[in-house]
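# Provided below for reference: sequence and predicted model.
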Amino acid sequence: MAQTWKCSGLRWAADGPVLTWVGGRHSALVRGGRVAFGVAEGGVRTCVGARGHPCPLRAGVSGRSTGARCEECARLDRAHSVAADTRADDPRPYRVYLAWFGPGLVKVGITAYERGAARLLEQGAVCFSWLGHGPLMAARRTEELLRAALGVPDRIPYAHKRAVRAGLPRSRGERAAEIAELHARAVALGGRPESLTPAPFRGVDHAAVFGLAEEGAGGPGAVGEVTGLVAGGAIGGELVAAAGPDLHLATERGVVVLDTRLMTGWELVPTEGEPCAVPVREFRDAAAGVQDGLF
């Protein structure tokens, strides 16, 4: 019987993306290498728990859920997050940033100063710039000010990020233009907390880091995205790009985007040359509301 592995997610290390596994193992991902796995026959996806603790019920969760948590564990996990505004007494300094994911897709956000650019890599930001740093509540007030005054959201769905990657502008200057303009407008705004130390505009570009710059723009265009794993299903292909939690895999049916958050909670087994057999939504049909097909 083949050994099964349980994925605990993808993280970004200094030298690139790494798949992590329950038990402490990890697999560095290299562009040009092969990524292939299957879901055990008869397998059931179970809740991954919250805050490092296993789910007491080992509850089953949907194969389409990117959180892989039952309702109770999801509530506990969010209750301790900065995003939920439940940690106002956090003494750590925070940074405010503007992140660009593609034409027209800019967001404002905050991240702990000590994390550096890790949060931007995790979100799949193609380029970004810091706006400033200071106490948590000053960073949060600045984020809210930009949302209200400039109309910049604090969240962008991953589906929207994926849809624009194949058409990214060719130069770093073009990719940074939108956040450069917004940074200038943000600096000119009144009402920013005095305890937030401003940062000059300095665009940081991740296109090459993600593997989206090899062909001058977004690299090989993806034909679709995996919508969930299924028992007995499999997927494999050459890794051509990785951005945020997404792996762009060149399969026999074209480049398919796999959100690695869909891998958590399943028992996975290594595979070789099996065809892509998981639910995939084709990008060209998504806007028309066409139902998912099974490649």
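Perfect, I can see it now. All figures in this text were calculated on a predicted structure; none of them were measured in a lab.
# make it CA atoms for all contacts and neighbour counts henceforth
Fine.
# those helices in this structure, which residues are they?
Along the chain, the stretches classed as helices by DSSP state H are 71-79, 118-123, 136-150, 158-164, 172-188, 207-210, 283-286.
# other SSEs contacting the longest one?
Translated: helix 172-188. Identification of packing neighbours for helix 172-188 by 3 or more C-alpha pairs under 8 Å, 6 or more residues apart in numbering; DSSP states H and E yields strand 94-102, strand 127-134, helix 136-150.
# What is the last one packed up against?
I take that to be helix 136-150. On a contact count with 3+ C-alpha pairs under 8 Å, 6+ apart, helix 136-150 meets strand 94-102, strand 105-112, helix 172-188.
# Just say which of the ones you listed is most tucked in.
Comparing these by mean neighbour count (mean count of other C-alpha atoms under 10 Å), strand 94-102 ranks first with a mean of 25.
# Name the residues that touch that one?
With contact meaning C-alpha atoms under 8 Å, 6 or more residues apart in numbering, strand 94-102 is reached by 106-113, 120, 124-136, 139, 142-143, 161, 164-165, 167-168, 175-176, 178-179, 183.
# if we go to 6 Å?
106-113, 125-136, 139, 161, 164 (C-alpha atoms under 6 Å, 6 or more residues apart in numbering).
# same thing with stretch 152-172?
For stretch 152-172, the surrounding residues in contact (C-alpha under 6 Å, 6+ apart) are 101-102, 107-109, 147, 175, 216-218, 221.
# circling back: okay, the helices of the chain in CSV with distance to Thr20 next?
As requested, the helices of the chain are exported to CSV (distance: least, C-alpha to C-alpha, whole Å):
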stretch, distance to Thr20
helix 71-79, 19
helix 118-123, 14
helix 136-150, 29
helix 158-164, 21
helix 172-188, 31
helix 207-210, 18
helix 283-286, 28
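# Which one of the ones you listed lies nearest to Trp12?
Counting by C-alpha to C-alpha, Trp12 lies closest to helix 118-123 out of the helices of the chain; the figure is 6.7 Å.
# returning to that earlier point: CSV please, covering the helices and strands packed on helix 136-150 and showing distance to Ile156.
Formatted as CSV, these follow (distance: least, C-alpha to C-alpha, whole Å):
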stretch, distance to Ile156
strand 94-102, 9
strand 105-112, 7
helix 172-188, 15
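# alright, now check it against this:
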Amino acid sequence: MDTHRAPWRCTGLQWQDGRPVLGAVRGALRHERVVEAGTAVSWQVRGPRLCSGPWLSGEPERRPCPHHAEIEPAGGAVLCAPCQTVDGGLALARDQILDDGRTYLLYLAWFGGDLLKVGLTGEHRGRARLLEQGAPVFTFVARGPLPAVRRAELTVSGSGLARERFGARAKAAQWWHLPAAAERAATVAEARVAVLAVLAGHPVETFADGPVVDQVALFGLTAGPPPAYREVVALADGATVSGTLRPPIGRRLFLDPPDGGEPLLLDALRLTGWGLAAAPPGPCSGVELREHRRPPAPDVQHALF
């Protein structure tokens, strides 16, 4: 991304055609860059951090925030309050859109352990939603109009077989404990059988034997995450982040710093709304970090008799 005539303002990271793409705008200009493993990046964030503007149903891009509103520098929200009230994605999540005429897919996404998520996504988006969530393994279980798929989603979550949401920290904690590929596939396939049983009679088209898609290798998690890393939990105006990218996990970026220290983990949502400028490679500054270390293996007590 050319940031020498900065600031380009970051619009976040999305998966397009199976590739992670970091976007930015400067006035009427738009720029996109594929976030590839092995690429060296060095960013300085420049404030103020501004609202990204709402996405309106049927439009390919977000509209600029009409209020030019500033948002919390260290917060997770990328929209100001007025834009949140009209954003199509948030309206869908809040059940404020009853039917938009599109076909939706019901999916199961497994993040390891007992973290089985049920959700829905527009059929036209393919697996982009699952890539953006960083789902290690997923399968589609049904399709239909929004009202029917949403009722199916509520039935599954109400059954206790899967939940609608998990926090990012809970998902990341499972990266160290993902089993082998065969066990991952069997876990999701068994969950699908149980979910299809509770969906019997629902007015949706179900997939009894659809593929179980494994994204662990794509996310660079075959051998797990680094045994120790530092997570960026807040950015301030003027902060700098440098490193060589590892494969993105959803919207989360691992970077190996130029000084050879512990890798950094940066959620691209934290870049959204900031101005981005090129910075000389070096240690990160102006950031709040949280240490993460691989927990010790459980102590297994073997019976003598």
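The structure has been received and is ready for your questions. In this text, all values refer to a predicted model and were calculated from it rather than measured experimentally.
# re earlier: how about the helices and strands packed on helix 136-150 of the first structure, which one is nearest Arg253 of the first structure?
Nearest to Arg253 of the first structure, of those and by C-alpha to C-alpha, is strand 94-102 at 25.1 Å.
# what's the average distance of that closest one to the second structure?
Averaged over the aligned pairs, strand 94-102 of the first structure sits 0.8 Å from the second structure after superposition, using mean C-alpha distance after the TM-score superposition for the first structure.
# what does that strand correspond to over in the second structure?
Matched against the second structure by TM-score structural alignment, strand 94-102 of the first structure falls on residues 104-112.
# Run the chain-centre distance for the matching stretch.
Put simply, stretch 104-112 of the second structure sits 13 Å off its chain's centre (C-alpha atoms, centre = their mean, to the nearest Å).
# can you tell me which residue in the first structure aligns to Ala141 of the second structure?
One correction, residue 141 of the second structure is Val, not Ala. For Val141 of the second structure, the residue aligned by TM-score structural alignment is Leu131.
# give me every residue that touches its match.
96-97, 198-199.
# Out of those residues, which comes closest to Gly33 of the first structure?
Looking across these and measuring by C-alpha to C-alpha, the closest to Gly33 of the first structure is Tyr97, at 32.6 Å.
# Chain neighbours aside, what residue packs nearest to the closest one?
In space, Tyr97 of the first structure comes closest to Trp130 once its chain neighbours are excluded; the distance is 4.3 Å by C-alpha to C-alpha, 6 or more residues apart in numbering.
# What's Thr4 of the first structure aligned with over in the second structure?
Match for Thr4 of the first structure (TM-score structural alignment): Pro7.
# ok, for that match, nearest residue in space, not its chain neighbours?
Nearest to Pro7 of the second structure is Gly275, by C-alpha to C-alpha, 6+ apart, at 4.9 Å.
# got the contact list for the alignment partner in the first structure of the one you found?
Under the alignment (TM-score structural alignment), Gly275 of the second structure maps onto Glu267 of the first structure. Applying C-alpha under 6 Å, 6+ apart to Glu267 of the first structure gives the contacts 4-6.
# before we move on, the earlier item: out of the helices and strands packed on helix 136-150 of the first structure, which is closest to Asp259 of the first structure?
With C-alpha to C-alpha, the closest approach to Asp259 of the first structure among those belongs to strand 94-102: 16.1 Å.
# longest strand in the second structure, by residue count?
Identified as the longest strand of the second structure according to DSSP state E is strand 228-245.
# mean shift between that one and the first structure?
Strand 228-245 of the second structure sits 1.4 Å off on average (mean C-alpha distance after the TM-score superposition for the first structure).
# So which elements touch that strand?
Using 3 or more C-alpha pairs under 6 Å, 6 or more residues apart in numbering; DSSP states H and E as the contact test, the elements touching strand 228-245 of the second structure are strand 40-46, strand 252-256, strand 264-267, strand 285-293.
# what angle sits between the first one and strand 228-245?
The one in question is strand 40-46 of the second structure. 100 degrees (axes from the mean of the first three to the mean of the last three C-alpha atoms, to 10 degrees).
# what do you get for the second one?
If you take the same axes, to 10 degrees, strand 252-256 of the second structure sits at 80 degrees to strand 228-245.
# Run through who's touching strand 252-256 of the second structure.
Contacts for strand 252-256 of the second structure (C-alpha under 6 Å, 6+ apart): 243-246, 263-268.
# Could you do the longest one as well?
Residues external to strand 285-293 of the second structure that are found in contact with it (C-alpha under 6 Å, 6+ apart): 227-236, 239-240.
# hang on, the earlier thing: need the helices and strands packed on strand 228-245 of the second structure in TSV (columns: mean neighbour count and distance to Ala200 of the second structure).
As requested, those are arranged in TSV below (neighbours: other C-alpha atoms under 10 Å; distance: least, C-alpha to C-alpha, whole Å):
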stretch	mean neighbour count	distance to Ala200 of the second structure
strand 40-46	21	50
strand 252-256	23	37
strand 264-267	23	39
strand 285-293	14	43
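# gap between stretch 37-47 of the first structure and the chain center?
Distance, centroid of stretch 37-47 of the first structure to centroid of chain: 22 Å (C-alpha atoms, centre = their mean).
# and whichever residue in the second structure pairs up with Ala50 of the first structure, what is it in contact with?
When the second structure is aligned by TM-score structural alignment, Ala50 of the first structure is paired with Pro54. Shown in contact with Pro54 of the second structure (C-alpha under 6 Å, 6+ apart): 62-63, 83, 87.
# Just the buried residues of the residues you listed.
Neighbour counting by 16 or more other C-alpha atoms under 10 Å classes 83, 87 among these as buried.
# out of the contacts of Pro54 of the second structure, which one sits closest to Pro73 of the second structure?
Cys83 (17.0 Å).
# That closest one maps to what in the first structure?
Checking with TM-score structural alignment, Cys83 of the second structure has Cys73 as its match.
# swap in Ala217 of the second structure?
Alignment note: Ala217 of the second structure maps to Ala208 in the first structure; criterion TM-score structural alignment.
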